[in-house]
Every structure is written in C-alpha cells, then in structure tokens.
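Asks: can you look at this prediction? I've put the sequence above it.
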Amino acid sequence: MTDWLDARMEDRRPGLLGWLRVALRGTALALVIYGGLVLLLLVRLVERPLCGAHRPVTPWITQGACRAALVILGLRFRVHGRPMQEPGAVVANHGSWLDIFTLNACQRVYFVSKSEVSAWPGIGWLARATGTLFINRRGREAKAQQRLFEERLAEGHRILFFPEGTSTDATRILPFKSTLFAAFFAPGQARGLAIQPVTVIYRAPEGEDPRFYGWWGDMDFAPHLLKLLAAPRQGSVEVRFNQPLPVEAFADRKALAQACETMVRAGFS
C-alpha cells in the first residue's frame, strides 16, 4: 500500500491545464522571489554600512515575499498565537521545504541550515542573501557551530532551527536532537534568552495523500515543486506559536530540548 502511494505521489504528470498552472504560478513565483532578492540586495547596500550585522529593514522584504509566495501557490495560511518579543530562538517541526516560506511569512527570523544548502543552485544564493546560518552537523564541529550561534545571538538575531535534524513526510514529528540547544547554555551567554516552540501543520488538498506537502528522504526538489504548481486544488498550513520557554528555567540542553518537543507535539495533535 505504501509503495503504491509513493508511486502515486512521484509519477503523476500534469495535464494541459496542469502545465498552464505551472507556467502561471511558476512565473509569478519566480518574479516575487528573485524580484524580492534584487530589492533586498539593493537595500542591503545601504543597510550594511549603516547597521553592520543588524538588519532592521531587509527581513521585512523577506517576510513580504514569502507571504506573496503562499498566495501565489494558493496555500491557505492561518496563524495562532504571536511571535515572542524576547531575544533568543525559535524551534519548529520540519515537514517540507515549504517551511521556509511558511515560517518566514509570519515572523522575521534567520534560518539555520545544513552547510550543503549553500551550494545548491539558486537556493543557496537566496539563503545566503537572507542571512541564513549554515552549519555542519558533524559532531567534531559542534564547538564551532556553538560559537556561530553565540555570535548571531549576540548580534540580536532571532534564529530558527529544526531540532529533528531532517525533514519528514509532514504527518509526524521525529525526536528532537539537543545538540544545537547547547549554545544557549554556553558560559558568558546573555541572560534573558528564550526559545519559542512553533508547530507547523500541513493539511493536504481534499482527496490527496496526507503527505502531499511532505518532502523527505531522497525526494528531488524539482518534481515536488512541479506537483505543487500543477495542483488544481491546494490545502492549508497552520502555524501555532506556543508559549516561549525561558532558557534559565532549565538545567541543561537536554531538558530544554525535551520541553520544546513536548510543546510542538501537543500543538501538532
């Protein structure tokens, strides 16, 4: 049964109307994304010498472009709760590459991504321009990653990372890894930091596989994007901002990671 569903998801070919939707949505999406990128780079020419590492203006451009992208895709978007005002970080479950648009659309954050993404054609350039923090997940480089986190937190950036360590099929949540939480317990780290757990829930279009928006394993990006652009109906995505957790209330990274996982799962169910 599972093999049949996988084949159904991967082997579908757009019909004539499907290709028309691909052309219209794809063109509009490219204009919004890369038009926004050009605008961001132009503003950054002024923002960088005046503000240095701080980015008081350009994150608004990223947020606007991501909201427009969801409208173009036709994905209904709902938000519950509010992004925290405290300095710190955001953690969320990771079901799809769509998380980048979804989570940027409702807040201004800087994503943490695996280092390989920086070399992806087109996507890597976008990620670097928007201030993404690239890390290598190899254990021997944990200390270096921790320093990068500390530097960005000290600059006042609110970072967002996915503690599962990989994307899923968007119907489940994997156990949270505690490694990246260590930066918040480093000696000399600023006090008053908080972490806000966020739950992202995708609902497939009526009649489609529940994993319609999921992107996991060895799935290729291009066919998945094509499927979404060609779809005659779209589903919805819901973002739930849970109560921020003060870092000082937890004894160590493992306790904090577990508390975040518990809250994200509660929102997911």
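Replies: Noted; the coordinates are in hand. Numbers count the residues shown, from 1 in each chain.
Asks: when you work out contacts or count neighbours from here on, use the C-alpha atoms and nothing else.
Replies: Fine.
Asks: can you point out the buried residues in the helix or strand harbouring Gln196?
Replies: According to DSSP states H and E, Gln196 maps onto strand 194-203. Neighbour-count burial for strand 194-203 flags Ala194, Ile195, Gln196, Pro197, Val198, Thr199, Val200, Ile201, Tyr202, Arg203 (criterion: 16 or more other CA atoms under 10 Å).
Asks: and if you look at stretch 216-227?
Replies: So for stretch 216-227, counting by 16+ other CA under 10 Å, buried means Trp216, His224, Leu225, Leu226, Lys227.
Asks: what's the span of that stretch, first residue to last?
Replies: Distance across stretch 216-227, first residue to last, is 15 Å (CA to CA, to the nearest Å).
Asks: got the contact list for that stretch?
Replies: By CA atoms under 8 Å, 6 or more residues apart in numbering, the surrounding residues in contact with stretch 216-227 are Glu10, Arg12, Pro14, Val22, Gly95, Ser96, Thr166, Ser167, Thr168, Asp169, Trp215.
Asks: would you list the buried residues of strand 194-203 in CSV and tack on distance to Val38?
Replies: Listed next are the buried residues of strand 194-203 as CSV, based on distance: CA to CA, whole Å:
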residue, distance to Val38
Ala194, 33
Ile195, 32
Gln196, 31
Pro197, 32
Val198, 30
Thr199, 31
Val200, 29
Ile201, 31
Tyr202, 30
Arg203, 33
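Asks: and which of those is nearest Gly36?
Replies: Set against Gly36, the nearest of those by CA to CA is Val200 (24.5 Å).
Asks: for that closest one, give its distance to Phe77.
Replies: Val200 sits 11 Å away from Phe77 when distances are taken as CA to CA.
Asks: what about versus this one:
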Amino acid sequence: MIAWIRIVAVLVLIVLWTLLLLPVQLTSNRFGWKLSWYLPRRWHRVAARLLGLRIITHGALDTHRPLMIAANHSSWKDIIVLSCVADVVFIAKSEVRSWPVFGWLARWQRTVFIERERRRQTGEQVSEVAKRLADGEIVVLFAEGTTSDGNRILDFKSSLFGAAASALGASPTGSVSIQPVAIAYTHANGVPLGRYGRPLAAWPGDTELPPHLMGILKEGALDVHVCFGEPVRYDENSNRKRVTRDIERQVRAMHQHQLYGVDMPSSELLPSQSE
C-alpha cells in the first residue's frame, strides 16, 4: 500500500511540475529563446529526485565547442541523467516522435529526429544537427543506435557521427570535440544490482514500458554513474571509423570499471572525481 501511495504521489508531482514549466518551454521554442536550452535541465533535475535517481559524476564536461557527447544507452532514464548534468539536446530515431509521453517530452526538448531509412531526409537532419553544434549547443548521440541490457556496450555505429563532419565548416577551430560518456546503473536501494538485476534499471527494446515504469517507481532509489572520458578532436583529417573505435573503447572501459571494478590502463580510463 505504501509503495502505491508513493507511485501516485511521484506521478502527480511530475505532472504538476510539467504543467508548470511546459508553457514557458513551448513559448521559448516558438520564439527561439535560449531559455529553451536551459529549462529542460531544471525539469529533469526535479524528475530525477522524484524518481529516486542518485547521479554520481566522474571527470568533467569538455569546454570546447562545438561539442558532441557520444554515450552508451540502456534506458529512457539516460535522457534524464544526462539532462541533469548538462544543458543538452538529443539525436533520436524517428519512431520516438510518436511514443506516448517520451515522444512529447522529446519534442519539447527540441530533439532532432533522424529518418534512417530515407537518405534525403537524413542529410537534411544531419545538417540540422550540424547547425545546433555550430550554434554552441551540446548534442548527445547514443552511438549504439539502440538500447542494451545495461550489462554490456553494443558496437558503436560510425555512420551516426556524420553530423560532426558536417559541423566542421562552422567551427572557429576547424574541429568538433566528441566526448565519450559512459552511463552505468550500479545499485538499487544501496544494494548492488548485479548482472541479473541490472535489467531492472535498463529498458531493452522488447520490454513493455508500463510494467517497467512501475518497477522503477516501486524500487525507490537507483545509483547511476556518469563518466566523462577524454575528448577526441574530429577535424578534416580524422578517420571516422578510427574515431568511433577510440570513443567506443573509452566508453567500454569506463562502463566496465563502474560495473565490475576492473582496473583499466590509465590511457583508457580517466580518474574518478565524484561531485
């Protein structure tokens, strides 16, 4: 009974918080105000507290602009987590636009939706991402192209980094910074999740949303680590596949370290600096 009271209270508070900020965000989007860059971070920070997400950061966000974040992806909560630590916009597959709740939130946060099957539209959308980067916005790319079970990192897709190349012409330094970021869910209510418990935090593609969301709300508290890796400078001489492998290697190393405490070579893993 107490669990259900908590669930109802959390949902009601999130709805009220959304209704409070939504008119301001929509107005900012309509008139192109920069407030629309920063307001989502406030929404996500409150949502994270209500959902019981405890975010521990390691390392620091790169100060170079244009900046793209390349992260692993295991759950819809990744969006809340990254939005809590930086003012970001996301790249998402076009299907997300039509999802209930998450599709609405994605549109309100000015997500760029990619039509991967339509090459002509993909080119236009890559140009939109490049424009966002050139304007100084931090763009998040989930480089696996789908969600994992939270225990492993899937292969990164080099084709998704095309927007970085498109933004080179507008960069004052002639380069785009791509920063690897690893997101790892490690504990629930202070207890290590373990290999078989981690899918509780993850949201693989074949998992139904309503029971998954109920499970998260009932759990009450999740620890998630966000690790910022060594930025990679992408310029006209860069090899896209080599850059992709370098970023993927860093994300794997940081993710492995947080889940299993495996020591990695210092060249692969930045020292932790929890905030």
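Replies: Arrived safely, thanks for sending. The structure presented is a predicted model; accordingly, all values stated were derived computationally and were not measured.
Asks: tally of neighbours for Val126 of structure 2?
Replies: When neighbours are defined as other CA atoms under 10 Å, Val126 of structure 2 has 23 of them.
Asks: quick one: the counterpart of Glu137 of structure 2 in structure 1 and Gln146 of structure 1, what's the gap?
Replies: Matched to structure 1 by TM-score structural alignment, Glu137 of structure 2 sits across from His157. Distance of His157 of structure 1 to Gln146 of structure 1, given as CA to CA: 15 Å.
Asks: equivalent analysis for Arg55 of structure 1, please.
Replies: Using CA to CA, one gets 22 Å for the distance from Arg55 of structure 1 to Gln146 of structure 1.
Asks: sec struct for His64 of structure 2, please.
Replies: Using DSSP: H, G, I helix; E, B strand; the rest coil as the criterion, the local structure at His64 of structure 2 reads coil.
Asks: contacts only, for it.
Replies: Ser177 are the contacts of His64 of structure 2 under CA under 8 Å, 6+ apart.
Asks: again, but for the one 5 residues further on
Replies: The neighbourhood of Ile69 of structure 2, defined by CA under 8 Å, 6+ apart, consists of Ile138, Val139, Val140, Leu141, Ile178, Gln179, Pro180, Val181.
Asks: change it to 7 Å
Replies: Shown in contact with Ile69 of structure 2 (CA atoms under 7 Å, 6 or more residues apart in numbering): Val139, Val140, Leu141, Ile178, Gln179, Pro180, Val181.
Asks: in three-state terms, label the aligned residue in structure 1 for it for me.
Replies: Taking TM-score structural alignment for the superposition, Ile69 of structure 2 sits opposite Val90 in structure 1. What three-state DSSP gives for Val90 of structure 1 is strand.
Asks: how close does Val90 of structure 1 get to Gln243 of structure 1?
Replies: According to CA to CA, Val90 of structure 1 and Gln243 of structure 1 sit 11 Å apart.
Asks: just Val38 of structure 1 next, same as before
Replies: Distance of Val38 of structure 1 to Gln243 of structure 1, computed by CA to CA: 36 Å.
Asks: please say which of the two ends up with more neighbours.
Replies: Gln243 (17 against 13).
Asks: chain neighbours aside, what residue packs nearest to the aligned partner of the more buried one in structure 2?
Replies: Under the alignment (TM-score structural alignment), Gln243 of structure 1 maps onto Glu230 of structure 2. Nearest non-adjacent residue to Glu230 of structure 2, counting by CA to CA, 6 or more residues apart in numbering: Gln179, 6.4 Å away.
Asks: residue contacts, the one you found?
Replies: Met68, Ile69, Ala70, Gly229, Glu230, Pro231, Val232.
Asks: ok so, going back, give me the angle between the strand holding Gln196 of structure 1 and strand 88-92.
Replies: 30 degrees (axes from the mean of the first three to the mean of the last three CA atoms, to 10 degrees).
Asks: where in structure 2 does strand 194-203 of structure 1 align, residue-wise?
Replies: Aligned using TM-score structural alignment, strand 194-203 of structure 1 spans residues 177-186 in structure 2.
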